[in-house]
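Novice: Sequence and predicted model, in that order:
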Amino acid sequence: MSEEPYDLRKVLAEIKDDPTQYHETNKEINPEADLAGVYRYIGAGGTVQRPTTEGPAMMFNNVTGFPDSRVLIGLMASRKRVGKILHHDYKTLGHLLNDAVTHPVEPVKVAHDAAPAQEVVHKATDPDFDIRKLLAAPTNTPVDAGPYITVGVVYGSSPDNQQSDVTIHRMVLEDKDTIGMYIMPGGRHLGAFLKEYEAKNEPMPITINIGLDPAITIGATFEPPTTPLGYNELQVAGALRDEPVQLVNGVAVNQLGIARSEWIIEGEILPNTHMQEDINTNTGFAMPEFPGYNGTANPAVNVVKIKAVTHRKDNPIVQTVIGPSEEHVSMAGIPTEASILNLVDRAIPGKVKNVYNAPAGGGKLMTIMQIHKEDEADEGIQRQAAILAFSAFKELKTVILVDEDVDIFDWNDVMWTVNTRFQADKDIMVLEGMRNHPLDPSELPEYDPARIRIRGMSSKLILDGTVPFDMKDKFKRAPFKEMPNWKEYLE
């Protein structure tokens, strides 16, 4: 008998016996701010308000108002846990993702009876249908615009069905059959497909897939130029697992869903239609975003009308994240590392040994690059690598360059470099007037009217902490004796 394909439940089965990585609780929890408030202390990490820490993923089995489902948070809120889930060294996950994106494995379609995600079907035409009573979507803070789907993978296609893509967006439950979806301007292929539908004044069929193998969730966050328009990132997950992701036809819309999801929401994005994101609360806030601040409620998010919801029959799992947590760093940062490695490997092969998108930048805004200088002709190649990183990922804001003897995953080691191998008058590069991420609150025109013309523009920063090649002998770390048997002294 063949082994079951990968899905969220198979992943949880692989880590559930390790209390440092997974914890379940039957204590009742309110999904309205309490659930995120509790996990903030236990395992959120990232740029979440202190105190916080890195801890186990948590399954809440007793969610107020939702007796038939569970909520999982923090599954990817540890790079080491992601390494364990993907069966790979956590320090070289960027290399793993880079290899996967260049060796894609296409999804396959299965029948309805082979799709666990469609075991139970709720039609929006049912008189008692209400997504807010069906899906245990939490709010992260008391001022959120409403319950949010924070880690739902949206599957969409071009009108001619020749191209498809998966993306992740923030989505708020607005009323019983309506979702407000924020599609960032100029970003992601879903927006390109939507423009085609809007030109025809037709609704765009989509599925929102919740409760997934992290190989899918992490792979879905790749962006151009690594994955151009028409590259369906489910192929990345297929490569990571060495098996194709399974898809299934929707029950109410002409679109595909991920067959082994816990939940599938089927709906249509209405053409040329928008609504106020916080229409039910008027707080002015959306939800906490990856830079560590509450996102401003958008006055005109896209409107999704729900047609059906399907889910597994056995206590389906709602997976959620806290926006500024370490979980976002894993989802956004590791594919960004892969994108940077993909580009620099082609342009200057062998010169960038590794890349880390640190939690301080939420996985998007900061990269630490480990540089290999082989001879004096390589001097300056490190700054070219930094500029290539900005080309690979436009939302990157800061690059720190370090030598091979520096552990890029150890913030003290990185800052040691900045303090002992860096002079501010010669080792800083500033690139003005470039595009970045509009959720960075410093990128407002009123912050710097001379350089920020519209929201989302930024100056980019390069800190070159690499030693000049001809001075390497003056920057050797203090040598210690190698002791292969050191662990014996802990016994």
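Specialist: Perfect, thanks for sending it.
Novice: going forward, measure contacts between C-alpha atoms and count neighbours the same way
Specialist: Fine.
Novice: which residues are contacting the lengthiest strand in the chain?
Specialist: Identified as the longest strand of the chain according to DSSP state E is strand 263-275. For strand 263-275, contacts defined as Cα atoms under 8 Å, 6 or more residues apart in numbering pick out 117-118, 180, 194, 197-198, 201-211, 250-253, 257-258, 299-312, 316-318.
Novice: Could you turn the buried ones of those residues into a PyMOL selection?
Specialist: The PyMOL selection below is limited to those of the contacts of strand 263-275 classed as buried (16 or more other Cα atoms under 10 Å):
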select buried, resi 117+118+180+194+197+198+202+203+204+205+206+207+208+209+210+211+250+251+252+253+257+258+301+302+303+304+305+306+307+308+309+310+311+312+316+317+318
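Novice: Select from the contacts of strand 263-275 every entry located in strands.
Specialist: Per DSSP E, the contacts of strand 263-275 map to strands at 180, 204-210, 257-258, 301-311, 317-318.
Novice: could you pull out the helices for the chain?
Specialist: Assigned by DSSP state H, the chain shows helices spanning 8-15, 34-42, 79-85, 93-102, 131-134, 189-199, 214-219, 234-241, 326-328, 334-347, 381-392, 411-420.
Novice: now what about the third one, what contacts it?
Specialist: Outside of helix 79-85, the residues within contact range by Cα under 8 Å, 6+ apart are 11, 14-15, 21, 75-76, 89-90, 93, 214, 330.
Novice: Nearest the geometric middle of this structure, what residue?
Specialist: Met331 (2.7 Å; Cα atoms, centre = their mean).
Novice: Now do the same contact list for that residue.
Specialist: Met331 touches 76, 217-219, 221, 363, counting by Cα under 8 Å, 6+ apart.
Novice: let's see 10 Å
Specialist: 76-77, 79, 82, 151, 168, 214-222, 362-364 (Cα atoms under 10 Å, 6 or more residues apart in numbering).
Novice: Also Asp410?
Specialist: 358, 416.
Novice: Got another one to weigh against that:
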Amino acid sequence: MSLIVNSRQETKREYDLRSAIELLKSVPGQLVETNEPVDPHAEISGVYRYAGAGGTVMRPTQIGPAMIFNNVKGHEDARVIIGLLASRERVGLLLNEKPERLGFLLNEAVQHPIQPVVVPNDKAKCQEVVHYANEPGFDIRKLIPAPTNTEEDAGPYITMGMCYASDPETGESDITIHRLCLQSKDEISMFFTPGARHLGVFREKAEKLGEPLPISISVGVDPAIEIGACFEPPTTPLGYNELGIAGALRNEAVELVQCLTINEKAIANAEYVIEGELIPDCYVREDQNTNTGKAMPEFPGYTGEANPAVPLIKVKAVTHRKNPIMQTVIGPSEEHVSMVGIPTEASILQMVERAMPGKLLNVYAHSSGGGKLMAVLQFQKSQPSDEGRQRQAALLALSAFPELKHVFLVDEDVDPFDSNDVLWALNTRYQGDVDTIIIPGVRCHPLDPSQIPAFSPSIRNKGISCKVIFDCTVPFHLKDKFKRAKFKEMDPKRFAPSLFE
């Protein structure tokens, strides 16, 4: 990361989007820039679908580099980056950790947070340029190159906005990521997943008081903030400010700044900051400008339905850095898997380790579940009494992250990050009639389209699911009969050095 010198002549690391980009530039194959003109309406995601989206995006797609679009139509002074976190390898690079150890890194960070600090306004790069909503010609749609992911989206969406607000009763603050649709020159709709975000509690409290809720939206920040913001209860309960996780990941407090038009803070080195208020008892139809019936592509790989009544933010100001960089994400992409999946892994590791130390070796929140719906748990049975504990670990995982739908259990000799290895275990160490644990009628995630009564008469209402544990571990008393073929240990670099650089 880049180094700067502060006013006291002390050397200090700066962690922001630009330092992350500079790091990627130094590593071949991690970043591509293009000067080709691109329309933010559907074209940016249309390109990146092929170049690096991965995840649950319809094939053909692939895991590829991040991309910067330098020539965005209608926005001469701005660039757009997409796919910053769209590979586990790249996340490991940005957080200075091995990809397979990222869950452990975040688990440590969540347990030892470093709380954010506030810096003076004149030190905040996010306020280098200021636009007030009461000024003539103000239009957030012209100021921010927010893309539409597809041609049928409800409108331009901010998909990587770090939403920061405070509890109107306690003053405790929190940060989360939400679906934000630009509705007019100074209005943004904000979608809340029912019961899943702390800001939803803050909004409901303010609404009961008949008061607007001040909120800042920071776009284009340090990747550690974007990952940390995706933790959920019970790992980070109400009152836990996830910015502390980013502080722990960097061993340095995140810097906030006082907003100019509302009583709230924002991330001081963000590329853009939107200042506004969630208006009490004010709701709009999400697709009121397009009438498509669609919102935007979501993590399961389907385009979400437009919500008929979403809360509304009244924008007071937009501030940004000089020559700002807009950051965006494709909802079903591998980037979503990284952002929500790695915190999921950390949550599961934490919960299971408390109950049975040393038994859970690793966790992978699988790409095919968008980082939410499916997890692979690597479990070690070291004595006869461990038999059955693997299933207890799976139940704990479902408790630690209630949006999980499917859990696969594998032994220590199976790589949880290799889907073919997991399927090998399913094919050679699993019998459907004895190794399938079915848990019907459990609340899961409403964006899974199969969780509706029309799909199955067992589903009472939307968001109810049948959760399943697939136990692909060998019974302890049979472990000696399921040893994998052993090959002679060799140094392959001697024979094919270019393959093992």
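Specialist: All right, it came through fine. Predicted model only: the values in this text are computed from it and were never measured.
Novice: Need the TM-score between these chains.
Specialist: Overlay of the two chains. TM-score (TM-score structural alignment, normalised by the length of the first structure): 0.99; 488 aligned residues with a Cα RMSD of 0.8 Å.
Novice: Can you flag the buried ones in the contacts of helix 79-85 of the first structure?
Specialist: For those, buried by 16+ other Cα under 10 Å: 11, 15, 21, 75-76, 90, 93, 214, 330.
Novice: want to try TSV for the residues you listed, with distance to Trp411 of the first structure as columns?
Specialist: Converted to TSV, these look like this (distance: Cα to Cα, whole Å):
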residue	distance to Trp411 of the first structure
Val11	30
Ile15	27
Gln21	23
Leu75	23
Met76	20
Tyr90	16
Leu93	18
Pro214	26
Ser330	17
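Novice: nearest to Lys481 of the first structure, of these?
Specialist: Among those, Tyr90 lies closest to Lys481 of the first structure (Cα to Cα), at 26.7 Å.
Novice: Apart from its chain neighbours, what residue comes closest to that closest one?
Specialist: Spatial nearest neighbour of Tyr90 of the first structure, chain neighbours left out: Gly83 (4.4 Å); criterion: Cα to Cα, 6 or more residues apart in numbering.
Novice: and that neighbour, what pairs with it in the second structure?
Specialist: Matched to the second structure by TM-score structural alignment, Gly83 of the first structure sits across from Gly92.
Novice: cool, Lys176 of the first structure as well?
Specialist: In the second structure, Lys176 of the first structure lands on Lys185 (TM-score structural alignment).
Novice: For its match, give me its contacts.
Specialist: 133, 137-143, 314-315.
Novice: any idea how far Ala266 of the second structure lies from Arg484 of the second structure?
Specialist: Using Cα to Cα, to the nearest Å, one gets 53 Å for the distance from Ala266 of the second structure to Arg484 of the second structure.
Novice: Same check on Phe69 of the second structure?
Specialist: The value you get for Phe69 of the second structure to Arg484 of the second structure, if Cα to Cα is used, is 48 Å.
Novice: now do Asn121 of the second structure
Specialist: For Asn121 of the second structure, the distance to Arg484 of the second structure - Cα to Cα - is 61 Å.
Novice: Compare the two (neighbour count), which wins?
Specialist: Neighbour count, other Cα atoms under 10 Å: between Asn121 of the second structure and Arg484, Asn121 has more, with 16 against 9.
Novice: so His366 of the second structure touches His336, yeah?
Specialist: No. Counting by Cα atoms under 10 Å, His366 of the second structure sits too far from His336 to count as a contact (11.2 Å).
Novice: out of these two, which sits in the busier spot?
Specialist: His336 (29 against 26).
Novice: give me every residue that touches the equivalent of that one over in the first structure.
Specialist: Using TM-score structural alignment as the criterion, His336 of the second structure maps onto His328 of the first structure. Neighbouring residues of His328 of the first structure by Cα under 10 Å, 6+ apart: 44-47, 74, 76-78, 151, 218, 289-290, 321-322, 334, 359, 362-364.
Novice: Of these, keep whichever come out buried.
Specialist: 44-47, 74, 76-78, 151, 218, 289-290, 321-322, 334, 359, 362-364.
Novice: just to revisit the earlier point, I'd like the contacts of helix 79-85 of the first structure laid out as CSV, including distance to Tyr447 of the first structure.
Specialist: Formatted as CSV, the contacts of helix 79-85 of the first structure follow (distance: Cα to Cα, whole Å):
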residue, distance to Tyr447 of the first structure
Val11, 45
Glu14, 48
Ile15, 46
Gln21, 41
Leu75, 36
Met76, 34
Asp89, 41
Tyr90, 38
Leu93, 36
Pro214, 37
Ser330, 30
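Novice: and Ala246 of the second structure, how far is that from His336 of the second structure?
Specialist: 18 Å.
Novice: just to revisit the earlier point, please report which of the contacts of Lys185 of the second structure has the highest neighbour count.
Specialist: So for those (other Cα under 10 Å), the most neighbours sit at Val315, 25 neighbours.
Novice: what about the closest residue to it other than its chain neighbours, neighbour count?
Specialist: Counting by Cα to Cα, 6+ apart, Val315 of the second structure lies nearest to Gly276, which is 4.2 Å off, once chain neighbours are set aside. Per other Cα under 10 Å, the neighbour tally for Gly276 of the second structure reads 28.
Novice: What of Pro116 of the second structure?
Specialist: Pro116 of the second structure has 19 neighbours, counted by other Cα under 10 Å.
Novice: One more: Pro479 of the first structure?
Specialist: 6.
Novice: start to end distance for stretch 382-402 of the first structure?
Specialist: Stretch 382-402 of the first structure has an end-to-end distance of 9 Å (Cα to Cα).
Novice: hmm, I was thinking of stretch 206-217 of the second structure
Specialist: Per Cα to Cα, stretch 206-217 of the second structure runs 18 Å from first to last residue.
Novice: Over which residues of the second structure does stretch 249-262 of the first structure lie when aligned?
Specialist: With TM-score structural alignment applied, stretch 249-262 of the first structure matches the range 258-271 in the second structure.
Novice: Show the contacting residues for Ile216 of the first structure.
Specialist: Ile216 of the first structure touches 6-8, 153, 166, 233-238, 240-241, 245, 258, 331, counting by Cα under 10 Å, 6+ apart.
Novice: Kindly recompute the last result at 8 Å.
Specialist: Applying Cα under 8 Å, 6+ apart, the residues contacting Ile216 of the first structure are 233-234, 236-237.
Novice: Which positions in stretch 186-206 of the second structure come out as buried?
Specialist: Judged by neighbour count (16+ other Cα under 10 Å), stretch 186-206 of the second structure contains these buried residues: 186-192, 197-206.
Novice: no, scratch that, I was asking about stretch 143-153 of the second structure
Specialist: 143-150, 152-153.
Novice: same deal with stretch 69-82 of the second structure?
Specialist: So, applying 16+ other Cα under 10 Å, buried residues of stretch 69-82 of the second structure: 69-72, 75, 78-82.
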